[in-house]
Structures are given as structure tokens and as C-alpha cells.
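Q: model this:
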Amino acid sequence: MKALGLKFEPRRLSVFLTIFLLFIRQSCNAEVDRKVCLGTNNKLTKLGTTEEHYKLLKEMYSGCEIVLGNLEITYLESYHDASFLKEIQEVAGYVLIAFNSVKAIPLINLRVIRGNNLYKDSALHITFNFNESNNTLGLEELPMRQLKEILQGEVTITRNPRLCNLDTIKWKDIVHSGNDIDVKQSSPSHCPTCAEDCKGSCWGSGSANCQTLTKLICAQQCPGRCRGPSPSDCCHSQCAAGCTGPRETDCLACLKFRDGDTCLESCSWTNTYNLRTNLVEVGYKKYACGSTCVNKCPYNYMVTDFGTCVQKCSENSYMVPEHGVLRCIECDGPCPKGKICNGIGYGNLEGVLSINASNIDDFENCTIVLGSIVIMKFSIFGDRYTNTSAMDPAKLKKLKSIREITDVKNATNERPASGKSMLLKTN
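A: Model prediction:
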């Protein structure tokens, strides 16, 4: 390993873990003037020690309002402070809450889960939140009092012996029809009862934790959500999670696309007639990037002729840098040769933590890597817990043909410098 200039010191593992969290696939669901974070795709994997894992979660989500990927809250101990999660408002993927002993997880501002990614078909999965060695410890309070809508995916809540009040929630008001609701939960005796004005449905004690209905109470004329039982209380059809008024600018969240403060069916294009050339010229007012309309595609995304931002060009097109923008160009005949490979966090390596003996051969002759190059201690020495074999360090020479790694960009401020949230604007 010295010949390759690589040293794997245990104290440096947290650096690699931070890099992995930081460079999980970037998405486009950024909102105007809201702090966003990338989220994770680790499922039930613990990254390092319990304290290292907690530190990484805290760095990722402190101040974060929009999670672009999945929100995975795992392995929080009873002495941990989970208040760093209280600013989160939207999650694009799934929410997984598992193997926690902490008493309270204050997701008090979470209003919508989009379910673009699912965990075992669930957009909300809450399980095994107790301490096996001390039955007096475990998750008791999960006051998601602003949660109004799960756009797709099921709800699974099971094996949380100390969790209170979630069995009182009218989940059919939150979950779209056709998705299963599996709540194997009954509030234990130590749990508070719902306040009288909650009418039997609450997230915790007191009137502030009453469940607010935005679908089951709506008038028949309403296209989706509402803020009351009257026909005049209907939300606009492009609203998700409720609204403060009838217009597309009054939505608490957008069902499909957000352009500034407005919720839209699709991002708008502008076609203009050129009097000089007598031709119709197609111009994009905004690009469609995830669920957001943006003036330009973010770093690592490619622009298509259809006004969209994509992470990979289609099979009949290829990527070309053009005036500082990565553009997908349709092939005129056979596409130019050059091997583009998936890196950590992309495609077949989406759920993989690091380069290792099982995937190093995939990088042979690669010129462009879509994703990250992550090398951890177990990349070389293997990991018996995940049944990962040791790898000959000489195999790292297979990386020598790589000319570009799309998820790493040094000496710029275009990427966040740590796992903390970043601010993205669409106007």
C-alpha cells in the first residue's frame, strides 16, 4: 500500500464516512431560499461507532429544511439530543426511523414525504425503537404534528413498545389511496391521552399536537387537499400537504413542480416567433429538475433538448461539455466510444459504501465516473459482517484510466464543505 501512497489509519475513517455521506447522489428538489441537505441511502448500516454515526447525522441535518434523498434516523442512544432534526419540512425519498433508544425525535415541522424512493415499499418505516437491555428506554415521542401528506408509498409502524399516540392518527388522511397502512402499535399505559379538542387523534399531549385533517374533511368539490369543510376551503389542485388559500401560490408544498412560490403541473417553456428568420425558436424559461423548475441545471447534471436536467444521457446520446454546461447530444450514427461507469451512490452501486473486491473490476478502462470514488479501511482488509472479501491493493491500478469523477470537485464553493445544509435558489 505504501507504493500506492495509501494509508488507512483508524482515526481517518470518519473522514471517509463523511465523504460518503456528503457525496450521495445529488438531486434537484431544491426549494427557493430553503436550506437543503442530500440525505442518505445507508438503510440499517451503522457508519463507524455509535458516536461517529450520531456526529454524522447531526452534521448532515442541522439546519436542514429539505432532504433531497432519504431521511434515515438510526442508532440514536437515550442520551443523544435529536433536536437537530426539528427544522426538516420535506423529504423527497423515504423516512426510516429504526434502532433508536432516544426518548423523543422532534420532527415537528415535517409536512410531506414524497416517497420518490421507498424502503421495503414504505415511505414511512418506524421499527425496533427500543433498548434490548433496558425495557424502560426507547422511543416514546414522535410529534410529527405537521405531517399532512405522503405522496406515494406505504406506512409501516411495528415493534416500538414504548411509542405513544401514533395508533390514534387517521393515516388515511395522510396516505394516498391504494397504499397499505400497517400500524401494529398500541399506546402503552404511560402515554398521555389526546387533548379533548383533538377529537381522538393526536401526535402527543396538548392541543398543539392535535392531528390536522386536510383530506377526509374536504367538500366533495375539492380536487385534493383543503383547509376546512367548506367548498371555499379547497386547495388548488397542485397543492400538497394543505394550503393557506385557494391559489397555486398558497400551497404548503407542491404536488409536482415548484417555480418560485408557484406550484405547477410542469415547468414552463417559452416559444418565440423570430420575425427576422420567420422561424419559431424554442427557449426554456426553466429546466425541470426533479420537482423544481430551475434557471440552470445543478452541478453534475446534464441538460437535454427537452428542457430537463438528468444525471445520465440516454443510450442514443452522449455527454459533451459546452460553454461550461454538460449537455446531452443526440448521436449522429454510432455514439462516440468512451467508458462511463457508475461510481459510489449511482446505478448498480447506489447502496454501496465503498470500492471493494466485489466491484473494483467494474472500474477497469473507465474514463468518466458518475458518482464518487470512496475507499475505506474495509476496501482493503474486507469486512466479515457484510461478507466483503479482502482486496489486493494492486487492484487499485484499475482506476488509472479515470479522467473525471462527477461527484468530486475541488477548489470551488459549488459543493458544501461539510455535511451541513446548503442554500439553493431557483430564481
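
Q: make it CA atoms for all contacts and neighbour counts henceforth
A: Fine.

Q: A92 versus the spatially most central residue of the chain, what's the distance?
A: Geometric centre of the chain, nearest residue: G69, 1.2 Å, by C-alpha atoms, centre = their mean. Taken as C-alpha to C-alpha, to the nearest Å, the spacing of G69 relative to A92 amounts to 5 Å.

Q: Report the buried residues of the longest helix that the chain contains.
A: Using DSSP state H, we find that the single longest helix of the chain is helix 50-61. Applying a neighbour-count criterion of 16 or more other C-alpha atoms under 10 Å, one finds 52-54, 56-61 buried in helix 50-61.

Q: same check, this time on stretch 152-160
A: 152-158, 160.

Q: residues in contact with it?
A: Contact with stretch 152-160 is made by 114-116, 118, 121-130, 138-139, 175-176, 179-185, as judged by C-alpha atoms under 8 Å, 6 or more residues apart in numbering.

Q: which of these are buried?
A: Using 16+ other C-alpha under 10 Å, the buried ones in the contacts of stretch 152-160 are 114-116, 118, 121-130, 138-139, 175-176, 179-181, 183, 185.

Q: Could you list which of those residues belong to helices?
A: Assigned to helices by DSSP H, none of those qualify.

Q: mind listing the strands in the stretch 101-250 of the chain by residue range?
A: 112-113, 122-127, 149-150, 154-158, 181-184, 239-243 (DSSP state E, counting those that start in this stretch).

Q: Those into CSV, with extra columns for distance to G224?
A: Shown next, in CSV, are the strands of the stretch 101-250 of the chain (distance: least, C-alpha to C-alpha, whole Å):
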stretch, distance to G224
strand 112-113, 14
strand 122-127, 20
strand 149-150, 11
strand 154-158, 19
strand 181-184, 20
strand 239-243, 8
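
Q: Now the second one, please; I'll put the structures next to each other:
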Amino acid sequence: MGHLVPLLLVFFGFGAPWPVLARTDNQTACGSLEINEIADFRKMQNCTYVVGHIRLAHVDFTAGNYSLESLASNVSEISDYLMVYRCNGLLTLQKIFPRLRIIRGQAQLFDKYALVVYENRNLRELGLVELLRVQKGFIRIESNPMLCFVETIDWMYLMGNATEQHYSLKHNKPHGQCPWCGGPLAEFDFLKNASEHCWNLNAAQLRPQPPRSKDCPPACGISGCDNAGICCDHNCVTGCYSQNCSLCANYQGKSGCVNQCIASYEINRRQCISKRECKDLGRIPLVRGYQCVKKCPGNQKKVLDAKGMIQCQVECKGDFHVKSAADLEDLQDCLTINGSLTIELTNIKEKIVEALENALVSVKEITGYLKVIHSAQLMSLTFLQNLDSIRGDKLVENKYALFVVNNYHLEHIWPPNHHVIIQRGMLFFHLNPRLCYEKIHQLQSSLKSGENISVADVSPNSNGERVICGDGVRSLKPVVEDLNSTAVRIIMDYMDWDGMETLIGYSYYYKEAPQQNVTMYDGRHGCGHDNWLMDISPNKSRRHVIRNLKPYTQYAYFVKTLTRTDYHIQIDAYSKIAYFQTLPDRPSPVVRIRGSSEISSQILLHWWPPSRPNGIIKKYLLTYEKQNVTKEVKDVSASIADLDCDCVDVLPYYSGPQPDDEDYYNKDQITYEDALPNLIYVSRYYDNRRKEFDKVVDYEHLLTMKKKEVPTTLAPTNPVLTNKTLVKKAAETYEMFRMKSEMRHKDMQDFDREKCKIRHAMPKCQNSHASVVQQVEEKCVVEETLNGIELPGNQHFYYIFNLEPETYYRVTVRACVDGVVNGCSNPAEALVKTTGLRIERLMKDV
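A: Sure, this is the predicted structure:
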């Protein structure tokens, strides 16, 4: 389990809705808290809200002289996550967090978790007796060998969004060896406040109920509705209506609970207040993100406006040297860099291009110089997409305003139709082997001085030496010829003879593109570690199939040629960005089914949607049947969480070799170097056709063999040809030669058609009872007849009524995609037991 240790820092996010207790505590907000020893608990004592996370790690509760009461905190809300890891001697969290009501999960660690309790060998119970919701994030409670009362918590009820959150309960104390809710005390009396869901023997799980849950509109789901049939607002944790709610799931606004602060300012990640209220609290209203802060961020300073009010103004003053993503923090939101900017990226494995795009998107002016050196990751400077001018108040070597040297993969400068004025200073471009000289020379018009670019400043030899430039660059026009749910066939125009002379093959670049706004250099990383995938076709076929695509997904793609370069022939070709969308397909099974029963005659089912929907989920099919369970079968309903496994999809490889490979440069360059020797050392005129020879039996047979006589040519009987006839004959002969050459030329690009075929799903048979033979002959498939309860594709819960008490039921759920024949997933199953009459009576008495 050691590999799970890094995953321990997690966010907590669950859902429960209605009133519990009113609070009158003084509201004090604290930042993130790191608790590593007993003395650190003093940090929490005066905190009501934690704007950040709380981490209890490696705390030894057996050391020191203290009382459990001294560790108690007033924390009722945690904005991020709670982690409890390897705390020796910790028996329960009830004394530490007696008032914790919500974990919001706003900033989840690893973008995944909100609550983690991991490897606490003495922990007996969680004891978060007032916890009502984990709004966002996953829950992971694992490897606590003495921990009980984990299966007795209704985690589904705590979740804020059940279809997006998951919980994992593994390797704790077996449920059969733990006490149960409503169990007997030492005197063998049953507890009076017993229920099916509890945190320990003395504390039932708080589950505020809506005014009513029956006969509500289907859109209400499990949130319930009021007596008028109006759905309760799930944003309110402690009430039915968000207008008078005492605890909001996201933010508390003036008019009630809201999902985000609009035209107001966020404070403590939980409340929306006006600009005046923010200033009355002695804070500063920050325009970026509309936050109410105590002090200005790192790259901003306090300034007084015309009315004498304090504001934060972005100050980007000085010379900035960007070597890694961490250096970009001071440049966030800069409009003008009052100084110079040097970009020298040192770590080729860091995915920094996207960070550059996010941090420098607002920059419009650099008052000094711009220097880009030794950055193999960069393929363009388009991350400065809004840069208008480089003033050149300070110059490199007192001469150069734009200094670009030794960037191996740089092949583009500014975005299309983007003009950057260089008000003072010159250009210096050297050792950029993939940046064409013509592209640099186009910056001549950007120089306000009007001075011509010299060869000494911009070398036509060291720039663009590894690529083909100028008139040798042509346009490709790829077209999607055919596609299915996981593959696409792309066909190119016929290449002419000049192109065929140098052509080695094609490279196909593609990426997922939800929106059709992709450019060729978006997020491109020169060393290959980006989200563009690449397929190499090292042959002259104009057809290519890209496989292993995701169903029902839009992709952007472009194509470029792989060519050899001669001194007298330099040709290369690119295509523009184009798009295609794969077809839908059968979905994967629903991720998980969870059943619970509080009434002996009904079961409440929840399920998570498929991890790979592969289309639009049109409906769910649900079936259930009574199941006879033998003595050998364990209580599946109690340990249903342990039956589920989290299947991790294999992530697609990143384009180019991986970071650990020696050859981290372009994949097409490696293919080029592998294919070129075969092209050079094998004569293009070599005739590989098999020649037939007469078989010789023995020596006598050889002597008897006669040489084939060449037939004598008869004297022509036609009259002597005139000049006009000769010209016509020559034209016909040339036309025949041209047509044969063209056909041979096309055959060289049209081979292996069978290998490029894409398999399609068979259509539905007209005859719904067609036999197997008929299906084969007509190339169709009979649509399956599936029985069950049909539910809409956006519903992920269902109540099953009229059941028998204390009885096992086998439940199956299928997800069905719209527009696909037999487009329902394999069934996911669960075994759920209805509650007994005694437990039902106890719960009604609570």
C-alpha cells in the first residue's frame, strides 16, 4: 500500500440538506493548518472557518501530558480538504472536530480528494458526528486496521454531487467484527437513539429531512420538496430554501445561497459581500477574481485612487528571468512589463508551454528587451498573443530589442496577422535551425527605426537550416474519407513528380478539440511532451488510418510531409487545421451501484454513470429480482463498496518519445533518419520483378534446347509518312507515355487499399426475427430486446417499492447510448438487502 501514500492529501465533498443546529460562535477565519505535534493544536482553537486545508500527519497522541478536551476546536467549515495520516494513538476525531459540518473541497489536492484517513493503526472510529456534507472531491478511508463504523455511514447522503464523486473504503477492520448501529450496550440494553447510520454507538448520523420526499416531481431527485411540490434547493445544506439557509454548500449571498459571487466580492471562500462591505472590514476589493483580500497579491501594490480609496494595482517592474513555471507567478495579469523579459527554459521535461500561455496572455508592452535563448521546448512565441510593442528602453548589448538565440524547435514567431512594433533597437536571430529566414525577415516592417536587417544580426545559414523554407513549402489538402467510432481514414491529394522525388512519408498530428478554435502551435512542446498525438506513415501511400480514438469525440488534425533534401530539390508541405468527430459506440458499464434500505419494503439505488459514455446516454435500464442467498455467501450489501474496483484507463501517449528517452526530439526526425538509408542505397530503377527461366533437367536436355528465334520484322507496307503524319504520331505516342506515367505515378500512391479499410457497425435488420444465416447474408444485426425499467439518461437514482423485508435482491443497471444499434452497456450488478421490520421501527422512533 506504500504507493498510495502520495494520494493521502485529499478533498472532502458530500451532500446532505436540512436544518440542524444554529451557531452563535464568533466567526474567525484561519489559513491552512499543518498539525504535526500536540502543540500545533493551539493553531485551531480560535478558528471557526479554515480557508484552506487541515493536515494531521505523524502526530503522536501517546506522547506528552494533555487532556483530550484541550485539543477540541471550533472549526465548523474547511474550504479545501482534511487529511489524517499515520497518527499514533488517535482513537477518534470526535474530540478534535466536534463541530465540523462541511468540507467544501474547493481546492482538492491532486485535483481529486477532499477527505483522506489513511494508515492510522489505533483509530477506532471517525466520530465526525456533525458532518453534513462533503461538497466536492473524492473520499478515501483505507488501511486503518482497527477502524469501525465506516460502513455504517451513508456516504451517498453526504455527497454534494453523487455522479461526480467517489468514495473508497478498504482495508479497515472487517465489518463483521465491528459493533452495529442500534447494538446492545454492556448491560445488554439496546440503544434508544439507534439507527441504521451512525458514527459510533452513541451518535447517529445527522440526516435532516426535507418537508417531504414522496410524491415530489421527478426533477427533485432525493432533495425532496415542500408541501406545495416545489423542489428543495440542494445548495442549502441546512434547509429546504436557499433564501433562509444557515449553511450554504457554495457561497452565501445577500439573497440566499449561490453557486458563485456575481457583481460582489468573495470573502473566506464562503460568502459574497458588496464592495462597501469589503472596505468596511478594512479589506481590499480585488478586481481579479472579485475577491475581498487583506493584502495585495505578490505582484500588486497598494495605490490610492482619485477618491482616496485603496486599490491593488499590478506592478510588473524589473527584469524578469523565466527558467521554470515557478518564475511566472510575478508576471500573472501583467499588462505592461516595466523592464525586460528573458526566457531561458532549463527543464525539457516540464510542461511549461501552457503555463506561459496562461501567465503572459495579458502582456501588451515590454519597455525593455525580449530575450529568448536556449529553450528547446518552444516551437513559437504565440504565448505572447497580445503583445503590441517592445519599446527598447533597455537593449541587449546596447543594440538588440528582440534577441532570439539557440532554440532548436522554434519554427514560428507571432500569431497570424499579429504585428509587434519594435520602437527602438534591432533584431538578433541565430542558431534557430527550424525557423525560416523568410519569417524573420518579415519583421523588417516592425522596426520603427526603418533600419535594414543585416546578415550579421540575422543569419540566413544558422536559421532554418534543418527545415525547408520559401517556395519549397507547399499546401496539403487532406480529407476525411471514412471514419467509425475509433478510427478515421484520411486521404491526401496526389503528389506530383517533383514531390514524389523527395517524399518519404507523412506525419499526422491530432488532438482532442471540444471547440473548433485550435491553432497549429497551441500548447505545442518542442520536446514532444504535449497533448498533440502523432502518427507516422513512412511510405508514399496517400491514405492513412488513425486508430485507437475515443468514440463520440471531436479531434483537430493536420498533416505534414516527411521529405529528403537534395541540394537542387527542396520541397515540403503542410496542411491547415481541420476537424472530425468519431461516431458513438456502446458505453462502458456504469461505474458503481450502491443500494440502501431504510424501509423494509423499499430500496434506494444510486449508480455512477459510465466512465466512458461513448455518446449521449439516452436511458438506463434497471432490473431487479429476488435472490436466494446461501450461507456461504457473505453479506454483500454491507461490503458492497469493497466489491467495486476503480479501473484506470490507460492515458494516451504524448507525442514524441517519453522524457526518459535519449531521443527526445521530433518523432518524424527519427523516422526520417531510419528511412533515408533505404532510399539512398536502393536504386529506384532496380527491377524486382521475378524472371522466368526454362528448367534444365540434365546435360543432354541442355544440348537439345534450342535458342528462341527472333521473328523477322516484315517490311512495312504503309506508304512513306509525311511530316504532318509524323507530328501526329509523335503526339499520340507522347500522350500514351504521359498517361502510362501518370497511372504508374498514381499506383505508387494508391497501394495497400485493403489495409486502410475501416470496419463499420452493421445496420439493424429489417426482419426483427432474422436467423443467423440471414444476418450474415444481409450483413445486418438483430436488435436485442432488453427488458427493464427505463429511466432517463440524466437520472442516477431510483426507488424500488413493494419488496419483502430482510430479503436479498439482485439489481442490474445498463446504460444505453442514443443512435447505436444494440447500444446498451453490459449490465452492472449489485446484491442489496432490504432492512428488517425491527430496524424500521427503531428509525421511526428516532
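
Q: Where does the aligned residue in structure 2 for the residue nearest to the centre of structure 1 fall, secondary structure wise?
A: The pairwise alignment with structure 2 assigns G69 of structure 1 to G52, based on TM-score structural alignment. Here G52 of structure 2, judged by DSSP states H and E, is contained in no helix and no strand.

Q: Pretty sure G52 of structure 2 sits against E77.
A: No. Using C-alpha atoms under 8 Å, G52 of structure 2 is not in contact with E77; the gap is 9.9 Å.

Q: which residue in structure 1 lines up with Y400 of structure 2?
A: By TM-score structural alignment, Y400 of structure 2 lines up with nothing at all.

Q: what's the closest non-adjacent residue to Y400 of structure 2?
A: If the residues on either side of it in the chain are set aside, Y400 of structure 2 comes closest to M426, at 4.6 Å by C-alpha to C-alpha, 6 or more residues apart in numbering.

Q: ok, back up a step: ok, so of the buried residues of stretch 152-160 of structure 1, who is nearest Y318 of structure 1?
A: Q152 (32.4 Å; C-alpha to C-alpha).

Q: D182 of structure 1 versus the closest one, what's the distance?
A: If you measure Q152 of structure 1 against D182 of structure 1 using C-alpha to C-alpha, the figure is 15 Å.

Q: and if you look at C263 of structure 1?
A: 31 Å.

Q: Quick one: end-to-end distance for stretch 78-86 of structure 1.
A: 17 Å.

Q: quick one: contacts of it?
A: 54, 58, 61-64, 76, 100-109, 137-138.

Q: again, only this time at 6 Å
A: 62, 101-102, 105-108 (C-alpha atoms under 6 Å, 6 or more residues apart in numbering).

Q: now the aligned residue in structure 1 for S76 of structure 2: how far from K199 of structure 1?
A: In the superposition onto structure 1, S76 of structure 2 corresponds to Q89 when matched by TM-score structural alignment. Taking C-alpha to C-alpha as the measure, Q89 of structure 1 falls 25 Å from K199 of structure 1.

Q: Which of those two has more residues huddled nearby?
A: Under the neighbour definition other C-alpha atoms under 10 Å, Q89 of structure 1 and K199 were set side by side, and Q89 has more, 23 against 11.

Q: pretty sure the more buried one contacts E65?
A: Yes. Under the criterion of C-alpha atoms under 6 Å, Q89 of structure 1 makes contact with E65 at 5.1 Å.

Q: Helices of structure 1, start to end?
A: Assigned by DSSP H, the helices in structure 1 fall at 13-22, 50-61, 377-381.

Q: wait, which of these is closest to N348 of structure 1?
A: Among the helices of structure 1, helix 13-22 comes nearest to N348 of structure 1, with 16.0 Å by C-alpha to C-alpha.

Q: Tell me the residues of structure 2 aligned with the closest one.
A: Counting by TM-score structural alignment, helix 13-22 of structure 1 corresponds to no residue in structure 2.

Q: now that helix and helix 50-61, what's the angle there?
A: Orientation of helix 13-22 of structure 1 against helix 50-61 (axes from the mean of the first three to the mean of the last three C-alpha atoms, to 10 degrees) gives an angle of 40 degrees.

Q: next one: helix 13-22 of structure 1 to chain centre, how far?
A: Relative to its chain's centre, helix 13-22 of structure 1 lies at 18 Å (C-alpha atoms, centre = their mean, to the nearest Å).

Q: what's the answer for stretch 177-190 of structure 1, then?
A: With C-alpha atoms, centre = their mean, you get 24 Å for stretch 177-190 of structure 1.

Q: what's in contact with that stretch?
A: Stretch 177-190 of structure 1 has contacts (C-alpha under 6 Å, 6+ apart) with 153-158, 164-165, 167.

Q: how about 7 Å then?
A: Residues from elsewhere that reach stretch 177-190 of structure 1 (C-alpha atoms under 7 Å, 6 or more residues apart in numbering): 153-158, 162-165, 167.

Q: Select, from those residues, the two members most distant in space.
A: Farthest pair in the contacts of stretch 177-190 of structure 1 (C-alpha to C-alpha) is G153 and R162. Separation: 25.0 Å.

Q: Skipping its backbone neighbours, what lies nearest H745 of structure 2 in space?
A: Nearest non-adjacent residue to H745 of structure 2, counting by C-alpha to C-alpha, 6+ apart: W497, 7.6 Å away.

Q: now T74 of structure 1
A: Excluding the flanking residues, the one nearest T74 of structure 1 by C-alpha to C-alpha, 6+ apart is A98, at 5.0 Å.

Q: Do I have it right that the one you found meets T127?
A: Yes. With contact defined as C-alpha atoms under 7 Å, A98 of structure 1 reaches T127; the gap is 5.0 Å.

Q: quick one: the equivalent of T292 of structure 1 over in structure 2 from Y799 of structure 2, how far?
A: Aligned by TM-score structural alignment, T292 of structure 1 pairs with Q271 of structure 2. The gap separating Q271 of structure 2 from Y799 of structure 2 is 36 Å, by C-alpha to C-alpha.

Q: same question, G298 of structure 2
A: 53 Å.

Q: What of A641 of structure 2?
A: In terms of C-alpha to C-alpha, A641 of structure 2 sits 20 Å off from Y799 of structure 2.
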